[in-house]
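> Structure for this input, please:
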Amino acid sequence: MQVIGALGFGLAMSIVFVMVESRTAAPIMPLDIYKNRMVTVSLIAIFLTGFGMFGAIIFIPLFFQGVLGASATSSGSFLTPMMMGVVFGAGLSGQILSRTGGHYRIQALIGIAIMTTGMYLIGNMDETTRFGTAVGYLIVMGFGLGTTFPVFTLAVQNSVTFSVMGIATSATQFYRSIGGMLGLAVLGAVMANRFASRLAETMTDTLSQALPPGQFESLQENPQALVNPEALVALRGSLEQTGPEGAAKADQLVALMKSALAGAIGDVFTISVVVVASAFVVTLFLRQSKVQSEATSRLSEAPGVADGD
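Now for the predicted structure:
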């Protein structure tokens, strides 16, 4: 109910914001810019790719630590290859746009396609995946994501007048952040629910009965034992006290939890793939035009609705 209430309040405030902005003489966010197709399509695509990007940043370290057994420090460092891919992709895409006057739509579609491919590969990883393979998938995803960064930003900047360029540019970051926050909320809930259900499906009666009362339910709610060495030692200790087969039961339980977590994160990336793929569809509506070489061509246009109508 708290989540529903917060969403309802946010929706109500958004409606109030739009009503106020549509009537004021000097709006913070001129609504006219949304009449510009280049701006609207770009912001929607940015929102959707942000949904997938922030999900990856949060759940990838959890996969490395909880499923592959990396340490807390090294699991975070595995994001570095992805960010290097982002930087390289953004730099290359920006150079192509600058030097060749590349087309917005073509480059954006290529970037989203590469990003979607990388996310699909990540979603199919499991506890047998090698570290090098996982890093390769992250680089692919990061490169595709980075390719889209300058494209949508320039598409927005070059389709509005100078008077609203700052507002339009800041809107790109705003929508990416909003997409990321929504992605974290939705994907976090999906991951938690899918982990609990997958663990319940694979848990045997022998294992569940060997655990102290209430511990299985606790493990379903939070896979802390997979990422906290102390919690893992305590879990193993509680099972080893049950008899000679306690150690084997502990190994079996940890294996089941790793499999459940890998599957849950895979489900998260499946949803992310669908969302980012929808950004591909949205980008098809981006007007096929080259980068403007002379920004002064916008000076004579009406405020906020330059050449992207």
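
> Could you use CA atoms for every contact and neighbour count after this?
Fine.

> Spit out the contact partners of the residue nearest to D309 when sequence neighbours are not counted.
The shortest distance from D309 to any non-neighbouring residue, by Cα to Cα, 6 or more residues apart in numbering, is to N36 (4.7 Å). Contacts here follow Cα atoms under 8 Å, 6 or more residues apart in numbering; on that basis N36 touches 159, 304-309.

> before we go on, could you also do this sequence so I can check it against the first one:
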Amino acid sequence: MTSTTRSPEEIAARRRDVLLPLTGLLMALFVGVLSSTIVSNALPRILGDLGGTQAEYTWVVSAALLAMTASTPIWGKLADLYSKKLLVQVAIGIFLVGSLLCGLAVSTSQLIGFRVLQGLGMGGLQALTQVVIAAIITPRERGRYMGYLSAIMSLAVVGGPLLGGVIVDSPLGWRWCFFVGVPLAAIALVVLQRTLNIPTEKRDDVTIDYLGAFLIAAGVSALLLWMSLAGKQFAWTSPTSIGLIVGGIVLLALTVVVERRAKEPVVPPFLFRDRTVVLATIASLFVGVAMFGSTIFLSQYFQLARGATATEAGFLTLPMIGGMFLASTVAGQLITRYGAWKRYLVAGGVLLTAGLTLGGTVISSTVPYWQVALTMALIGLGVGATQQNLVLAVQNTVALRHMGSASSTVTFFRSLGGSAGVAGLGALLASVVGSRTATGLADAGLADGAGPVSGGQVPNLATLPEPVRAIVMESYGHATSMIFLVAAPLAFLALLAILALREVPLRDTIDLPAEPTHGDAPGPVLHGVVRADGAPAGGAVLTVLDGHGAEVGSTRADADGRYRLCVATGTVSTVYRWEGRPAAHRVTVPQEGLRLDVDLEPDDGRHRPEIVSVIDPPARKNVGADHG
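Got it, this is the predicted structure:
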């Protein structure tokens, strides 16, 4: 892999070639994200009009997240097999129909069902956006465009609550919170048709792992249903509760068995042999719990704990959205400029943990707003610096043919964490609000006035008498602080996973270097593993020189320290560099190729890289070589 210098005109042309097809894609993503945020400020009003309970409040959010989570890996796998453009269009169509039906719902049960359909479309948009970007942009350039993607998401998050608040407070009513996305989705379809063009690899052996897809969706759904309903609709130790737990675990265990045997697994098991994929997946899971679980209830906090209107609640969340926008944009530009990404993930993990910890200690119904704003700003900065860059770290380590599965796997676990967070923390909020309100009313001698707030229904503050109103507001403020306090250690677990990531510099190619097999290689293959202190030296650079010292090729080792490079037969010199630890060897490459494993010694300044001949075995040091 040799580097080339492009002229400013070539760079500008490249950006135009990328930004034009990206336009429709980002518009589609904007519509999807807008749909999830535009209802956040309207939900208290929606549930009040439809007679919904606090548990149903959670399910209006959880239903869409659950469908999005369960479908994400399936969309990602389909993107590895079929036309990515067609799949994006299908996802927008499903989302569009779901939005129309949500706006026509006449009961909370209907609304929850139609939100499932919306969630299926949202899962496609979320997964496919990552995949398409990876198919047209190299990892080194991708940081900038991931920043654009995060900025679009932040804009949707900013505009959603504000627009939703204005709509629900206007004569239009809350139903237009769903209808307003329909024309935007239609425009996205038109723009996408005109601008997005991705070549599709024709394959005759395409098979879909239907059983694996079903088992993943069923197993995840069973566990999320248990988390959402246990303690409310059935006891934690009831047969129903035990059945959902055991059923979910069994289904997911069967998923592992099926995926290991499937020809085209939905989630390829080999991905989890990669250290970066495993750690990024763990971090994404806990970031999802902390992000969705703690922030989804902020609008409810401002309306029910501080008495704000829906429109005011949208404006009050601006510090968090501003933090997301700033961190994602700046981090994306810096990652593209310097090729390093881990430092921004670490900073994001620290800020997210700090923000949630602060929120758990200061948030109440009477705390000064600036303290809440500081909390939201820290959370926004943390989320903006982590959510997209965890996907980027994984995309940098996998081949293009597996990009859909790898990207959607990380996104899937983030959505899974979000779904679990909303379900679990929503149950916690409902429990704390119920018990604290009952206690407060009893202590104040107002138990007889509990009618408007009994039965777990979301209260309408305007209809409550003043003493009851103050108790309800205090209960929601205290319950929100409890949610942040529970989410903080989960964010810390994400930070630990991020710290364990090994940074591999971003590559300058769309795909990993080809791995030719015996019989179809264009020439002899020099390959092997580079290690340092016994661990893989991911990202180590290999340069091959001919007998005159001229460079004939170079490559970079993957996350596991593996490298492959096609070279000519004969004697060459190999130079390895990794974090200031160089090594050099002189080897003779036969026609059938050569394996050369290298252990890098610490560079203490007292020795120079030595040249070792592989054809003289007694003289070898730190080298394992064999033909093949």
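
> Next, the TM-score between them, please.
The TM-score (TM-score structural alignment, normalised by the length of the first structure) is 0.82; 283 aligned residues with a Cα RMSD of 2.6 Å.

> Would you mind listing which of the contacts of N36 of the first structure are buried?
Buried residues within the contacts of N36 of the first structure, counting neighbours by 16 or more other Cα atoms under 10 Å: 159, 304-308.

> sorry, back to before: go through the contacts of N36 of the first structure and flag the ones preserved in the second structure.
Checking the contacts of N36 of the first structure against the second structure (both residues aligned by TM-score structural alignment, their matches' Cα atoms under 8 Å), the contacts still present are 308-309.

> now the contacts of N36 of the first structure in TSV, with distance to F195 of the first structure and secondary structure?
Below are the contacts of N36 of the first structure laid out as TSV (distance: Cα to Cα, whole Å; DSSP: H, G, I helix; E, B strand; the rest coil):
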residue	distance to F195 of the first structure	secondary structure
S159	45	coil
G304	47	coil
V305	47	coil
A306	49	coil
D307	48	coil
G308	45	coil
D309	46	coil
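
> and of the contacts of N36 of the first structure, the nearest to Q2 of the first structure?
Of all these, G304 has the smallest distance to Q2 of the first structure: 38.0 Å, by Cα to Cα.

> quick one: the helices in the stretch 201-350 of the second structure?
210-229, 239-261, 275-295, 298-304, 310-316, 318-338, 342-362 (DSSP state H, counting those that start in this stretch).

> I'd like the ones you listed laid out as CSV, including mean neighbour count and distance to L163 of the second structure.
Below are the helices of the stretch 201-350 of the second structure laid out as CSV (neighbours: other Cα atoms under 10 Å; distance: least, Cα to Cα, whole Å):
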stretch, mean neighbour count, distance to L163 of the second structure
helix 210-229, 21, 29
helix 239-261, 17, 38
helix 275-295, 26, 18
helix 298-304, 24, 13
helix 310-316, 22, 8
helix 318-338, 22, 13
helix 342-362, 23, 26
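
> of all those, which lies closest to E10 of the second structure?
Of those, the one closest to E10 of the second structure (Cα to Cα) turns out to be helix 318-338, at 16.8 Å.

> So which bit of the first structure is whatever helix or strand L155 of the second structure lives in matched to?
Using DSSP states H and E, L155 of the second structure maps to helix 139-168. Under TM-score structural alignment, helix 139-168 of the second structure corresponds to no residues of the first structure.

> Tell me what angle that helix forms with helix 318-338.
160 degrees (axes from the mean of the first three to the mean of the last three Cα atoms, to 10 degrees).

> Which SSE is immediately downstream of helix 139-168 of the second structure?
Using DSSP H and E, the helix or strand that follows helix 139-168 of the second structure in sequence is helix 176-179.

> Which residue would you name as the spatial centre of the second structure?
Centrality entry for the second structure: nearest residue to the mean C-alpha point is T411, 3.7 Å, by Cα atoms, centre = their mean.

> helix, strand or coil for that one?
Here T411 of the second structure is helix, with the state taken from DSSP: H, G, I helix; E, B strand; the rest coil.

> could you check the distance from it over to A625 of the second structure?
40 Å (Cα to Cα, to the nearest Å).

> what's the answer for T255 of the second structure, then?
To A625 of the second structure, T255 of the second structure is 39 Å away according to Cα to Cα.

> And for L506 of the second structure?
From L506 of the second structure to A625 of the second structure the distance is 28 Å (Cα to Cα).

> Which of the two has more residues huddled nearby?
Shown here are L506 of the second structure and A625; by other Cα atoms under 10 Å, L506 has more neighbours (24 against 18).

> And the more buried one, what's its match in the first structure?
By TM-score structural alignment, L506 of the second structure lines up with V291.

> so what's that match up against?
Shown in contact with V291 of the first structure (Cα under 8 Å, 6+ apart): 97-98, 101-104, 154-155, 158.

> was I right about K249 of the first structure contacting S208?
No - K249 of the first structure is beyond contact range of S208, at 10.0 Å (criterion: Cα atoms under 8 Å).

> out of those two, which sits in the busier spot?
K249 (20 against 16).

> Next, count neighbours for the closest residue to G98 of the second structure other than its chain neighbours.
Nearest in space to G98 of the second structure, with sequence neighbours left out and distances taken as Cα to Cα, 6+ apart, is Q118 at 4.6 Å. For Q118 of the second structure, the count of nearby residues is 31 (other Cα under 10 Å).

> and if you look at the one 4 residues further on?
Around M122 of the second structure sit 30 other residues, with neighbours defined as other Cα under 10 Å.

> show me what contacts it?
By Cα under 8 Å, 6+ apart, the contact list for M122 of the second structure reads 32-33, 68, 91-92, 95.

> next one: A279 of the first structure
Taking Cα under 8 Å, 6+ apart as the test, what A279 of the first structure contacts is 44-46, 48-49, 112.

> Would you mind finding the match for it in the second structure?
Match for A279 of the first structure (TM-score structural alignment): A494.

> go on, F195 of the first structure?
If you follow F195 of the first structure across to the second structure using TM-score structural alignment, you land on V433.

> Check the gap between that match and S475 of the second structure for me.
Taken as Cα to Cα, the span from V433 of the second structure to S475 of the second structure is 5 Å.

> what do you get for Q54 of the second structure?
As judged by Cα to Cα, Q54 of the second structure and S475 of the second structure stand 13 Å apart.

> The two - which one has more neighbours?
Legend: neighbour count by other Cα under 10 Å for Q54 of the second structure and S475, higher for S475 (26 against 21).

> next structured bit after the helix or strand where that one lies?
S475 of the second structure belongs to helix 466-500 when assigned by DSSP H and E. Beyond helix 466-500 of the second structure on the C-terminal side, the first helix or strand identified by DSSP H and E is strand 525-532.
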